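# got a predicted model here, sequence first, then my questions.
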Amino acid sequence: MARDEWILREHSAQKLQDRKIIGINAETVTNIASSEFPNQNAGESHHWDIENFKKNFHVQFHKNDPFDSTFSLIGIDAPIANAFRRILISEISTVAIEYVYVVNNTSIIQDEVLAARLGLIPLKGDREGLKWMRWFKRPTEDSDGGVPTDYNTVVLGLDVECTWKDGAKEKARRGENDPKILYNNSSVYASQITFRPTGQQSQRFPAPDGIIQAVNPDILIAKLRPGQKISLSMHCIKGIGADHAKFSPVATATYRLLPHIDIIKPIVGASARKFSKCFPKGVINLEPVTAEEASREGSGYEGYEGEPKAVVLDPMKDTVSRECLRHDEFKSKVKLGRIRDHFIFSVESTGQWESDELFLESVRVLKVKCMKMKKGLEEMIRQ
């Protein structure tokens, strides 16, 4: 390869890399996408090619717990990343309490407030059983809605009454005021909600782990005192977050661009220590200047052998606070930015789905949407 051709290729590669960096300055943000076609430039071919997409697209998992995962999607545009985020929040189906039939409620919480609290309790159950459930047709102005059956409605119950414990009245007269010592069922928790299977539900939601129950059994529903009672029945149906937030499978689903920190001039000695304190712990590391660096002319480390120098250790931990740009000695030595096609996702599941499964389900939902759109376009062309 000729030297000029090699230099041209290297320059083009660096130019392409620079385009991916969104500049973070002290008071401005530069190099943001403003065209109708992000990352495309005049005189270049950016036609869609599945092989190029496969080569450039990567998924990296950083954390994968059942209810909390963090992963990176690398090599896609912001509209696609945002489509996944919106689908995660509002278009993946879950089961939640929709109808509450109150038989008796003598607690201090009004019926409608109690029903709202119950509806927001995240539920879980056998995943295959949840997929087996069908949609319940809600009543509208023109129709009465569907009929509850075992395949579209799950019934839960709550029957709790507060009573005195044996000998508690005498303890109360002596000054005892701890409700856990004096009363039975002084607090009503989500663990006291019972599953009432009908039809095939006993097989679809096998006991003990597969039954429909609260994700967190310690959620406080109400507080009772002797003579007060709650007796009610709850109907759970499938829904999506676009219908109501209680159906959203995630507590949070967010993404951010990967921070980019470029130290363009050496930062050594006391300045390096000060520089590292401008970032969260773990972003900047202090390493000793080697003898080779100190002896190399033009390196910027001449005479600093053994002194600490600032190097970027883990930019993912950075919050892009721009603190370092507040100090005049660092303004010409560092460039801050974000990589425009590296999206760090954080997904926190409410418990009905595992966090990594949620992303795969969002891919499936987006695929179905694309197939419907493609079918609609084909029908338009035929007409």
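Happy to help now that I have it.

# going by C-alpha atoms from here, please, whenever you check contacts or count neighbours.
OK.

# now do the helices in the stretch 1-150 of the chain.
Using DSSP state H, counting those that start in this stretch, the helices found in the stretch 1-150 of the chain span residues 3-19, 50-56, 78-90, 111-119, 127-132.

# ditto for the stretch 251-383 of the chain
Along the stretch 251-383 of the chain, counting by DSSP H, counting those that start in this stretch, helices occupy 270-276, 291-295, 328-331, 355-382.

# looking at those, which is buried most?
helix 270-276 (a mean of 18; mean count of other Cα atoms under 10 Å).

# and that helix, how far from the chain's centre?
From the chain centre to the centre of helix 270-276 is a distance of 34 Å (Cα atoms, centre = their mean, to the nearest Å).

# contacts made by that helix with the rest, please.
267, 283-286, 308-310, 324, 330 (Cα atoms under 8 Å, 6 or more residues apart in numbering).

# reformat these as JSON lines; add distance to F61.
Listed next are the contacts of helix 270-276 as JSON lines, based on distance: Cα to Cα, whole Å:
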{"residue": "I267", "distance to F61": "32"}
{"residue": "V283", "distance to F61": "19"}
{"residue": "I284", "distance to F61": "22"}
{"residue": "N285", "distance to F61": "23"}
{"residue": "L286", "distance to F61": "27"}
{"residue": "P308", "distance to F61": "32"}
{"residue": "K309", "distance to F61": "30"}
{"residue": "A310", "distance to F61": "28"}
{"residue": "C324", "distance to F61": "29"}
{"residue": "F330", "distance to F61": "33"}
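
# let's bring in a second one:
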Amino acid sequence: MGIDNSVSAEKFCKNFKVEISRLTEDDMEFDMIGIDASIANAFRRILIAELPTMAIEKVLMVDNTSVIADEVLLHRLGLIPLDADPRHFEYMSENDVPNERNTIVYKLHVSCKKGSPWLTVKSGDLEWLPEGSRLPLASPAQSRDKQKTYTSFSRSQNDILEKPLGVKFKDITIARLGPGQAIELEVHAVKGMGKVHAKWSPVATAWYRMFPEVVFRKEIKGDNAEKLVKKCPVNVFDIEDLGNGEKRAVVARPRACTLCRECVMGPSREQVELRRVRDHFIFTIESTGGLPPEALFTEAVRILEEKCERVISELS
């Protein structure tokens, strides 16, 4: 009897399940059962490239006498994960003016005094400015006219946000300053998506694998069972006592299988078969910190739903 590869809404509603096996603040692992590989891959691509997040886009440099070039310093700043919920902010277009709804402003002002040891500048040194700029910063054209402007907000972001903003990890090294060196700058973080630049990707990684299935073609007993158990590097197999001194190998932890194929090497190759379950995927999401992983998956489902609605609308 062949495998049923037909697709129908009734079959999907009957078989689809999501089972969470691990959930922490930074990552989650869950099973998606009853879907096609194309759907699993759609979620992966949306998570990486189409979920918005906040990241540093513009840097207004006042002073940088460190050994790190401006371009390298700016690149490092852009990749720092921000502890800011993108759902509270709007996208900023070219003609928009920075305000409390589309821009987050941070200041970095550190210096190493002469005669002091080297100073490590970390991401925790970034200071959130809820009311916009405090430094008089100017564009090149304005500098020629000796005019200075401020990026001030009409009202403080404290009034519209649930919690203070900052960086997700405070121990990321940005630079090291020698005696007499200093960095003074202001950065503007805006909303964007990973398909524009990787700094806006909300996940460190999002990946999936088919659920492994280990099948015995015939029972493996005695010494052969002991050898099979010792051969597996991830302890997929275990020993079952049958009584009267007899033992046999059983598949105790199929989820741990990495398909390294050690079990099908040597004398056991005719007794063990490795397969993959076609409609069962083990999905892993590692968040960079802007949103918890379960919220990222919920947002990915919402985006895929909007895409489907748009297609249906165009067809009708």
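Looks like it arrived, so ask away. Because the structure is predicted, anything quoted here is derived from the model rather than measured.

# for the helices of the stretch 251-383 of the first structure, give me JSON lines that also has distance to S202 of the first structure.
Below are these laid out as JSON lines (distance: least, Cα to Cα, whole Å):
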{"stretch": "helix 270-276", "distance to S202 of the first structure": "59"}
{"stretch": "helix 291-295", "distance to S202 of the first structure": "71"}
{"stretch": "helix 328-331", "distance to S202 of the first structure": "66"}
{"stretch": "helix 355-382", "distance to S202 of the first structure": "25"}
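
# tell me what the longest strand anywhere in the second structure is packed against?
Ordering each strand of the second structure by length in residues (DSSP state E) puts strand 272-287 first. The helices and strands touching strand 272-287 of the second structure, judged by 3 or more Cα pairs under 8 Å, 6 or more residues apart in numbering; DSSP states H and E, are strand 27-33, helix 37-49, strand 203-216, helix 293-315.

# where in the first structure does the first one fall?
The one in question is strand 27-33 of the second structure. Strand 27-33 of the second structure lines up with residues 68-74 of the first structure when matched by TM-score structural alignment.

# mean deviation of that stretch from the second structure?
Here the mean offset of stretch 68-74 of the first structure against the second structure after fitting is 0.4 Å, by mean Cα distance after the TM-score superposition for the first structure.

# list of residues touching that stretch?
56-64, 81, 341-349, 355-356.

# filter these down to the buried ones.
Among the contacts of stretch 68-74 of the first structure, those classed as buried by 16 or more other Cα atoms under 10 Å are 81, 341-349, 355-356.

# now for these: which two are most distant?
Maximum pairwise distance among these (Cα to Cα): 24.6 Å, between D341 and S349.

# deepest-packed of the helices of the stretch 1-150 of the first structure, please.
Most buried among the helices of the stretch 1-150 of the first structure, counting by mean count of other Cα under 10 Å: helix 78-90, with a mean of 18.

# elements contacting that helix?
strand 250-263, strand 334-349, helix 355-382.

# tilt between the last one and strand 250-263?
Spelled out, it's helix 355-382 of the first structure. On the basis of axes from the mean of the first three to the mean of the last three Cα atoms, to 10 degrees, helix 355-382 of the first structure is oriented at 90 degrees to strand 250-263.

# run the chain-centre distance for helix 355-382 of the first structure.
Relative to the centre of its chain, helix 355-382 of the first structure is centred 21 Å away, using Cα atoms, centre = their mean.

# if we can go back for a sec, what range in the first structure matches the longest strand of the second structure?
So strand 272-287 of the second structure is aligned with residues 334-349, judged by TM-score structural alignment.

# which one is the residue most central in space within the second structure nearest to, not counting chain neighbours?
Central residue of the second structure (Cα atoms, centre = their mean): V203, 1.3 Å from the mean position. Nearest residue to V203 of the second structure in three dimensions, chain neighbours excluded: S287, at 4.4 Å (Cα to Cα, 6 or more residues apart in numbering).

# try V334 of the first structure
I263 (4.5 Å).

# contacting residues for the counterpart of that neighbour in the second structure?
If you follow I263 of the first structure across to the second structure using TM-score structural alignment, you land on F216. With contact taken as Cα under 8 Å, 6+ apart, F216 of the second structure is in contact with 271-273.

# same question for D171 of the second structure.
Contacts of D171 of the second structure were listed using Cα under 8 Å, 6+ apart, and they are 122-124.

# got it, and P66 of the first structure?
Going by Cα under 8 Å, 6+ apart, P66 of the first structure touches 349, 354-356.

# take the residues you listed and map them onto the second structure. Which survive?
Cross-checking the contacts of P66 of the first structure against the second structure gives 354-355 as conserved contacts, using both residues aligned by TM-score structural alignment, their matches' Cα atoms under 8 Å.

# in JSON lines: the contacts of P66 of the first structure, plus distance to S276 of the first structure.
Shown next, in JSON lines, are the contacts of P66 of the first structure (distance: Cα to Cα, whole Å):
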{"residue": "S349", "distance to S276 of the first structure": "34"}
{"residue": "E354", "distance to S276 of the first structure": "37"}
{"residue": "S355", "distance to S276 of the first structure": "34"}
{"residue": "D356", "distance to S276 of the first structure": "34"}
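
# could you identify the most distant pair in the contacts of P66 of the first structure?
Farthest apart among the contacts of P66 of the first structure by Cα to Cα are S349 and D356. That separation is 9.0 Å.

# which residue lines up with K170 of the second structure in the first structure?
Aligned by TM-score structural alignment, K170 of the second structure pairs with P217 of the first structure.

# is it true that that match touches S191?
Yes. With contact defined as Cα atoms under 8 Å, P217 of the first structure reaches S191; the gap is 4.3 Å.

# which stretch of the second structure lines up against stretch 93-105 of the first structure?
Under TM-score structural alignment, the match for stretch 93-105 of the first structure in the second structure covers residues 52-64.

# buried set for that stretch?
Buried residues in stretch 52-64 of the second structure, counted by 16+ other Cα under 10 Å: 52-57, 59-61, 64.

# tell me the one of these nearest K199 of the second structure?
Distances from K199 of the second structure to the buried residues of stretch 52-64 of the second structure, taken by Cα to Cα, are shortest for A55, at 6.3 Å.

# ok, now how distant is that closest one from G166 of the second structure?
From A55 of the second structure across to G166 of the second structure, the span is 12 Å (Cα to Cα, to the nearest Å).

# ok, V7 of the second structure next?
Using Cα to Cα, we find V7 of the second structure at a distance of 46 Å from G166 of the second structure.

# which one's more surrounded, these two?
With neighbours defined as other Cα atoms under 10 Å, V7 of the second structure and G166 compare such that G166 has more, 20 against 10.
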